[in-house]
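Asks: Quick one, structure for this:
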Amino acid sequence: MKRVLVSVKSVQRDMDGKDLDGVKTTIKIHDDSIVLLRTGAVNMRHQYVRGEERESVYETPYGDLHMAVNTHELTVDFHEGVGHVHLGYDISVEGEWQFYNQLDIDVREDTEHGNEGNPEIGD
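Replies: Alright, predicted model coming up:
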């Protein structure tokens, strides 16, 4: 296992983002899709597949919201655990299309720190 640096850039249009304190976000990257999981104060699972609309439920302390994502752009370019993901999608809440999002994720090897401090990797 190598140490990596992850950079995430997210853009939302037409609506302010919400406060996600106390929420853990996990992104699973596959060759042809992305899965975004949120757990904690809210719970959600979105799957993004280019050209497809996928529905999900956003569970909040105030009740559930039915959501859908329509993925327009998805590029996954990963080799040996490093690479780039670009995602562009529209999102709807309770059947009303709300706003467009872009997400760019860069993962690169941490050459400055290498294997330092990682007991799973030999020196």
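Asks: From now on I want contacts and neighbour counts done on CA atoms only, so please keep to that.
Replies: OK.
Asks: is it true that E109 touches L5?
Replies: Yes: if you go by CA atoms under 8 Å, E109 and L5 touch, sitting 6.1 Å apart.
Asks: Tell me which of those two has more neighbours.
Replies: E109 (16 against 11; other CA atoms under 10 Å).
Asks: so what does the strand ranked longest in the chain touch, helix or strand wise?
Replies: Assignment by DSSP state E gives strand 63-79 as the longest strand of the chain. Taking 3 or more CA pairs under 8 Å, 6 or more residues apart in numbering; DSSP states H and E as contact, the helices and strands that strand 63-79 lies on are strand 44-48, strand 53-60, strand 82-93.
Asks: How many neighbouring residues does the residue lying closest to T75 once chain neighbours are set aside have?
Replies: Leaving aside its chain neighbours, T75 sits nearest to H86 (5.1 Å; criterion: CA to CA, 6 or more residues apart in numbering). Residues near H86, counting by other CA under 10 Å, number 16.
Asks: Just give the number of residues close to D31.
Replies: Neighbour tally, D31, other CA under 10 Å: 10.
Asks: another one to check against the first:
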Amino acid sequence: MSVEKNVKIKVISTICPIEGDEETYELWLQGVWLKKNGKMYLRYEEIIEDQTIRTTVKMNNDDALILRSGAVNMRLPFSTECKQNGHYDTMYGTLPLQTKTYHLGFEHVDEDNISGRFNVQYDLIISGQSVGHYTLEIQYTEGQA
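Replies: Model prediction:
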């Protein structure tokens, strides 16, 4: 059995590159919270420079997965146990990525209204080298924006 609810989503992404200045992005989006086979997901779309990126976040306390498709095709898995292998598709081919997760947190409230918070802190590793430290926080609340 699956349950689906419309949610308002706030995404805060902070990037601390190895070289350069820290950048923080904040997005407010409309999306869908989904519970299927005991697993919880968020689905939302971003439109950047007239291109659509569809994102699915599989949320959990032990591991998580971000899948992006459309203008960007990417698979980013997270686990606090060990480094995880993912990929980023470019027009030149597929770039293998690794994530080293330092913190993974997921809180979900399912009382009158669905709400929750997912956050992950990780290093993004390309060709064996960390390119930066990333923090992603996603908050969601049942309802329309």
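Asks: what's the TM-score for these two chains?
Replies: Overlay of the two chains. TM-score (TM-score structural alignment, normalised by the length of structure 1): 0.76; 111 aligned residues with a CA RMSD of 2.5 Å.
Asks: related to what we said a few turns ago, matching residues in structure 2 for the longest strand of structure 1?
Replies: Mapped onto structure 2 using TM-score structural alignment, strand 63-79 of structure 1 spans residues 93-109.
Asks: Quick one: average offset of that stretch versus structure 1, please.
Replies: Stretch 93-109 of structure 2 differs from its equivalent in structure 1 by a mean of 0.8 Å after superposition (mean CA distance after the TM-score superposition for structure 1).
Asks: Touching that stretch from outside, list them.
Replies: Residues external to stretch 93-109 of structure 2 that are found in contact with it (CA atoms under 8 Å, 6 or more residues apart in numbering): 59-63, 76-80, 82-89, 114-127.
Asks: Derive a PyMOL selection command for the buried subset of the residues you listed.
Replies: Selecting only the buried entries of these in PyMOL, with 16 or more other CA atoms under 10 Å as the criterion:
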select buried, resi 59+60+63+76+77+78+79+80+83+84+86+87+114+115+116+117+118+119+120+121+122+123+124+125
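Asks: The alignment partner in structure 1 of Q129 of structure 2 and V49 of structure 1, how far apart?
Replies: Matched across to structure 1, Q129 of structure 2 falls on E96, judged by TM-score structural alignment. Noted for E96 of structure 1: a distance of 20 Å to V49 of structure 1, by CA to CA, to the nearest Å.
Asks: Likewise for Q102 of structure 1?
Replies: 14 Å.
Asks: What does Q139 of structure 2 correspond to in structure 1?
Replies: Checking TM-score structural alignment: Q139 of structure 2 goes with D106.
Asks: Please, which helix or strand holds its match?
Replies: strand 96-109 (DSSP states H and E).
Asks: what's the mean deviation for that strand versus structure 2?
Replies: Looks like 0.9 Å for strand 96-109 of structure 1 (mean CA distance after the TM-score superposition for structure 1).
Asks: Need the contact partners of that strand.
Replies: For strand 96-109 of structure 1, contacts defined as CA under 8 Å, 6+ apart pick out 2-15, 81-92.
Asks: and if we set it to 6 Å?
Replies: Strand 96-109 of structure 1 is contacted by residues 4-14, 82-92 when judged by CA atoms under 6 Å, 6 or more residues apart in numbering.
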